[in-house]
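Visitor: Let me see the structure of the following:
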Amino acid sequence: MSQIGRPAEPDKRTLRRDFLAVRNRLTADDVHGSAVRLAEHALGLPELTDARTVAAYVAVGSEPGTLALLDALRARGVRVLLPVLLPDNDLDWGAYSGERSLVPVRHGGRMELLEPAGERLGPDAVTTADAVLLPGLAVDHRGMRLGRGGGSYDRVLARLERADAHPALVVLLYDGEVVARVPAEAHDRPVRAVVTPSGVRRFPA
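Guide: From the prediction side, this is the model:
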């Protein structure tokens, strides 16, 4: 029960619906322009400047775009790992070798994803990353991230913890998705920073 006089905290499902509704109103020009600015800010992060391997993802639909950032990292000589969705919602990984190496894959009735062609490196490949770029819908002042609810990145974070791996966790969002508070559970891990089209915000360790 919520405390008397204090409004109940919105649940994750309601928040996800609300944030997705805002994203769905964005135009293609909005998404493209945001992606360019987001990449510029992200490339200045020390965690990415010093990284040899970065685990990332290919944005789809109205997510903040990532291809400009992936290509810039690869041009720096960074090894970029991209996820491959498995039937149980866990993630395998493959190396990114340019936009032409991506293949569209539809998993059941879900949105079509762009996944790397070529060798599968196994779910544990993410433990070799110096930084992990996470998708999300929002982040709060503590660095707690609201994901899309599929559980794939919960497994990634749990795998990192089991391996005692501590890459920099960074979430990529739009400006309006940095909020006062999102619901958090015991297994949730805070991110180190959020990158938006207007800049970078870091969180206490």
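
Visitor: From here on, just use CA atoms for contacts and neighbour counts.
Guide: Noted.

Visitor: Output the longest strand belonging to this structure.
Guide: If you go by DSSP state E, the chain has its longest strand at strand 79-85.

Visitor: Which strands and helices lie in contact with that one?
Guide: Using 3 or more C-alpha pairs under 8 Å, 6 or more residues apart in numbering; DSSP states H and E as the contact test, the elements touching strand 79-85 are strand 53-55, helix 67-75, strand 91-95, strand 113-116.

Visitor: Tell me which of the ones you listed lies nearest to residue 175.
Guide: For the helices and strands packed on strand 79-85, proximity to residue 175 was assessed by C-alpha to C-alpha; helix 67-75 is nearest, at 17.4 Å.

Visitor: Mind listing what's buried along the closest one?
Guide: For helix 67-75, a neighbour-count test (16 or more other C-alpha atoms under 10 Å) marks 67, 68, 69, 70, 71, 73, 74 as buried.

Visitor: try stretch 41-52
Guide: Within stretch 41-52, the residues scored as buried using 16+ other C-alpha under 10 Å are 41, 42, 43, 47, 48, 51, 52.

Visitor: List the contacts of the helix ranked longest in the chain.
Guide: Taking DSSP state H as the criterion, the chain has its longest helix at helix 28-42. With C-alpha atoms under 8 Å, 6 or more residues apart in numbering as the test, helix 28-42 has contacts from 48, 62-69, 172, 174, 195-200.

Visitor: To compare with the earlier structure, here is another sequence to fold:
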Amino acid sequence: MRPIARPGEPDKRRLRRDLLVVRNRLTADDLRETSAALAGRALELPELAGAGTVAAYVSVGSEPGTLALLDALRDRGVRVLLPVLLPDNDLDWGTYEGESSLAPVRHGGRMTLLEPAGERLGPDAVTTADAVLLPGLAVDARGMRLGRGGGSYDRVLARLERAGAHPALVVLLYGSEIVEHVPEEPHDRPVQAVVTPSGVRRFGPAR
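Guide: This is a model prediction of the structure:
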């Protein structure tokens, strides 16, 4: 028997496929230029200006580049937490100590991620963050984010909610990935802002 798809799942799959086609056309030069621009825009955010701890991630493939931003935050004295993918798709966390502290980790037949090589802090470490930078493929006018579909960040957002933690939620995208509508499921939560290489769009008050 085929599993019953949740409402919104087929539309999300189609939208993910279309967006990834566009991303995969980007060149190495495109990625370098957008990475620097994205870092500059993100550092202007008040949510990051006052943050002591930021949970972020290391970009892979054609994702908007994050390493320049991670280094700039660390240079400011911000404690940067990076995810470690667990076998059940949940996320543990470690501290970013510079690019040399990252190790490539291959997860089954899926992908190789750069993860922090130091001490594991536990999945609940994200609840100490003042801001959480989320990967994604799109965001709509309500601030609803489209992820890649693995569910890792759905667990992060649920963990924050259970803990009563309310960090600023910010998604990093390309400008063309701000869309009219993202199919929504009951567990989805809006972000406060999207940062693109060309600017910032806010969906709620600054913190």
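
Visitor: tm score of chain vs chain?
Guide: In this superposition the chains share a TM-score of 0.95, using TM-score structural alignment, normalised by the length of the first structure; 198 aligned residues with a C-alpha RMSD of 1.3 Å.

Visitor: Go through the buried residues of helix 67-75 of the first structure and name the one nearest residue 97 of the first structure.
Guide: Set against residue 97 of the first structure, the nearest of those by C-alpha to C-alpha is residue 74 (7.8 Å).

Visitor: List the contacts of the nearest residue to the closest one once chain neighbours are set aside.
Guide: Distances taken as C-alpha to C-alpha, 6 or more residues apart in numbering place residue 80 nearest to residue 74 of the first structure, at 6.6 Å, with adjacent residues excluded. The contact partners of residue 80 of the first structure, by C-alpha under 8 Å, 6+ apart, come to 53, 54, 55, 56, 70, 73, 74, 95, 96.

Visitor: Make a markdown table out of those residues and add distance to residue 131 of the first structure.
Guide: Shown next, in a markdown table, are the contacts of residue 80 of the first structure (distance: C-alpha to C-alpha, whole Å):
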| residue | distance to residue 131 of the first structure |
| --- | --- |
| 53 | 7 |
| 54 | 5 |
| 55 | 6 |
| 56 | 8 |
| 70 | 13 |
| 73 | 12 |
| 74 | 14 |
| 95 | 15 |
| 96 | 15 |
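
Visitor: Tell me which of these persist in the second structure.
Guide: Compared against the second structure with both residues aligned by TM-score structural alignment, their matches' C-alpha atoms under 8 Å, the contacts of residue 80 of the first structure retain 53, 54, 55, 56, 70, 73, 74, 95, 96.

Visitor: of the residues you listed, closest to residue 136 of the first structure?
Guide: For these, the closest approach to residue 136 of the first structure (C-alpha to C-alpha) belongs to residue 56, at 12.3 Å.

Visitor: Would you confirm that residue 86 of the first structure contacts residue 106?
Guide: No: applying C-alpha atoms under 8 Å, one finds residue 86 of the first structure not in contact with residue 106, separated by 11.5 Å.

Visitor: Residue 14 of the first structure: what secondary structure?
Guide: helix (DSSP: H, G, I helix; E, B strand; the rest coil).

Visitor: so where do the helices sit in the first structure?
Guide: Counting by DSSP H, the helices of the first structure are 12-23, 28-42, 46-49, 67-75, 152-162.

Visitor: mean deviation (superposed) between the shortest one and the second structure, please.
Guide: Taken against the second structure, helix 46-49 of the first structure registers an average deviation of 0.3 Å after superposition, with mean C-alpha distance after the TM-score superposition for the first structure.

Visitor: contact partners of that helix?
Guide: In this structure, residues lying in contact with helix 46-49 of the first structure by C-alpha under 8 Å, 6+ apart are 42, 43, 54, 130, 131, 168.

Visitor: quick one: what's aligned to the fifth one in the second structure?
Guide: Think residue 131 of the first structure. Aligning on TM-score structural alignment places residue 131 of the first structure opposite residue 131 in the second structure.

Visitor: which ones are touching that match?
Guide: Contact analysis of residue 131 of the second structure by C-alpha under 8 Å, 6+ apart lists 47, 48, 51, 53, 54, 55, 167, 168, 169, 170.

Visitor: try it again with 10 Å
Guide: 47-48, 50-56, 80, 166-170, 207 (C-alpha atoms under 10 Å, 6 or more residues apart in numbering).

Visitor: and what of residue 27 of the first structure?
Guide: Counted by C-alpha under 10 Å, 6+ apart, residue 27 of the first structure has contacts residue 62.

Visitor: and of the kept ones among the contacts of residue 80 of the first structure, the nearest to residue 122 of the first structure?
Guide: Closest approach between these and residue 122 of the first structure, by C-alpha to C-alpha: residue 95, at 11.1 Å.

Visitor: Now do the aligned partner of the residue nearest to residue 74 of the first structure in the second structure against residue 27 of the second structure, distance only.
Guide: Here residue 80 of the first structure is matched to residue 80 in the second structure, going by TM-score structural alignment. According to C-alpha to C-alpha, to the nearest Å, residue 80 of the second structure and residue 27 of the second structure sit 28 Å apart.

Visitor: With residue 53 of the second structure instead?
Guide: Residue 53 of the second structure is 32 Å from residue 27 of the second structure, where distance means C-alpha to C-alpha.

Visitor: same question, residue 127 of the second structure
Guide: In this structure, residue 127 of the second structure and residue 27 of the second structure are 36 Å apart, going by C-alpha to C-alpha.
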